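Colleague: What shape does this take:
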Amino acid sequence: MSRPARPASATARRAPEAQVPGSSDGHGIADALVVRLVGAAPAGTDDAAERGVDPDVYRQVFRRHAAGVTVVTLEGVSGPVGFTATSVASLSLEPPLISLSVASTSSSWPALLVADTVVVHLLSDRQRDTAHRFATKGVDRFAPPTRWTRLPTGEPLLVDAEAWVRARLEHRVATGDHRLLVARVLQAHTGDDVTPLIYHDGRYGTFTESDTE
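Modeller: Next up, the predicted model:
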């Protein structure tokens, strides 16, 4: 009589992690994810869940996530380019890296594709108009009342920003319907300690410290 098969161990059931080769163009755009989990789905997995969440539910969940507001500027072929972004994050201290994501359909993407450097401005609560302006389509975002100049290295700089970093774009990775960008910080500036501008549930606001712990 044959022995019944033993159930697979937790280690055996875990999908292995593998490196997935992918080509890239001259600007570092990867056409495949660098790392992917491979292997069959665990027994009993709901097929509907494996197909992904409903887009509307996904948006509703992340509308609850408060994020700092920035304006990213760079030099384009025809002049300065800028846009409002809430996806900027500190990625690494050594080396100093930041990340941000941009929709593949963004009007700023062609400039980001070929740019060498960007300037990320961390907005304060008093710069809500700036955030609105750089998120509005079809306007000259650098026209008055926007006050800007150029750094000695040529990048456009918003002169009213109390905190900003200049960074070199090092990686551009295709991720779903967005592009993930990783940049190395070359220069950093901070001025007065001001209240930050925060985006939450489709609205701008700021942070108020609680008296209770």
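
Colleague: contacts, neighbours, all on C-alpha from now
Modeller: Fine.

Colleague: From what I see, Phe142 and Pro156 are in contact.
Modeller: No - using CA atoms under 8 Å as the test, Phe142 is too far from Pro156 to be in contact (9.3 Å).

Colleague: which helices and strands sit right next to the top helix by length along the chain?
Modeller: Ranked by residue count and defined by DSSP state H, the top helix of the chain is helix 55-62. Helix 55-62 is packed against no helix or strand, with contacts defined by 3 or more CA pairs under 8 Å, 6 or more residues apart in numbering; DSSP states H and E.

Colleague: from the chain's centre, how far out does that helix sit?
Modeller: The chain centroid and the centroid of helix 55-62 are separated by 17 Å under CA atoms, centre = their mean, to the nearest Å.

Colleague: again, but for stretch 60-67
Modeller: 15 Å.

Colleague: Show me which positions of that stretch end up buried.
Modeller: By neighbour count on 16 or more other CA atoms under 10 Å, the buried set for stretch 60-67 is 66-67.

Colleague: I'd like the structure of this one too, to check against the first:
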Amino acid sequence: MALTPYSPDPQLLRTTFSYFPSGVVALAAEVDGAPEGLIASSFTVGVSLEPPLVVFSVQNTSTTWPVLKRAERIGISVLGETHGQTARQIAAKDKSTRFENLDLETTASGALFVHGSPVWLETKAYAEYPAGDHTLILLEVTALYADDAIAPLVFHGSAFKQLLKSA
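Modeller: Coordinates of the predicted model:
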């Protein structure tokens, strides 16, 4: 095995990073009466148990995060294995159709969740840290739900995949 010295080749780096499997989450809330949301595969749980913190990164060029972070509460839906098209829809450039015809639930505090997800986390903004061309966002968990009968959607090799079920 031979390592390739790093050079500023964003495509090679993106391809290499894509081989690390990750879950896919929708972060969403109602802001000023309208749904706002984005998709992240850079999501990590267990950052801290006291307080309960999760983290994701967002591109500095995002126009959604500056709006979404104004929400009282942000819903995080760990997308289920059948949500590949849902992830594409919420990630679409056309913000007007991101939530069209989706089965959603909104809490009294404005957190927005996608039905059919194995995990829901209601969160609030905790801290932000610059990280190159992205920003690390720490969110504090304020409420949670889990359904172990639903398998998560996985992002690996630049594609959505399902976990293999063992016999």
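
Colleague: if we can go back for a sec, what range does the longest helix of structure 1 cover in structure 2?
Modeller: Counting by TM-score structural alignment, helix 55-62 of structure 1 lines up with residues 10-17 of structure 2.

Colleague: re earlier: using the aligned residues only, give the average distance of the helix or strand just after the longest helix of structure 1 to structure 2.
Modeller: Once the chain leaves helix 55-62 of structure 1, the next helix or strand it forms, by DSSP states H and E, is strand 67-68. Here the mean offset of strand 67-68 of structure 1 against structure 2 after fitting is 0.6 Å, by mean CA distance after the TM-score superposition for structure 1.

Colleague: And for strand 67-68 of structure 1, what's in contact with it?
Modeller: Here strand 67-68 of structure 1 makes contact (CA atoms under 8 Å, 6 or more residues apart in numbering) with 86-88, 122-123, 196-200.

Colleague: what's the answer for stretch 59-68 of structure 2, then?
Modeller: For stretch 59-68 of structure 2, contacts defined as CA under 8 Å, 6+ apart pick out 28-29, 31, 36-38, 58, 74, 133-135.

Colleague: again, only this time at 7 Å
Modeller: Identification of contacts with stretch 59-68 of structure 2 by CA atoms under 7 Å, 6 or more residues apart in numbering yields 29, 31, 36-38, 133-135.

Colleague: Got a PyMOL select line for the buried ones in the residues you listed?
Modeller: This is the PyMOL syntax for the buried subset of the contacts of stretch 59-68 of structure 2, where burial follows 16+ other CA under 10 Å:
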select buried, resi 29+31+36+37+38+135
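
Colleague: Among the contacts of stretch 59-68 of structure 2, which pair sits farthest apart?
Modeller: Using CA to CA, the two most remote members of the contacts of stretch 59-68 of structure 2 are Val31 and Asp133, lying 25.4 Å apart.

Colleague: can you give me the helices in structure 2?
Modeller: Along structure 2, counting by DSSP H, helices occupy 10-17, 65-68, 84-91.

Colleague: so can I have TSV of the ones you listed showing distance to Ser166 of structure 2?
Modeller: Below are the helices of structure 2 laid out as TSV (distance: least, CA to CA, whole Å):
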stretch	distance to Ser166 of structure 2
helix 10-17	27
helix 65-68	38
helix 84-91	22
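
Colleague: Which residue in structure 1 aligns with Thr63 of structure 2?
Modeller: Counting by TM-score structural alignment, Thr63 of structure 2 corresponds to Ser107 in structure 1.

Colleague: Equivalent analysis for Val141 of structure 2, please.
Modeller: Under the alignment (TM-score structural alignment), Val141 of structure 2 pairs with Val185 in structure 1.
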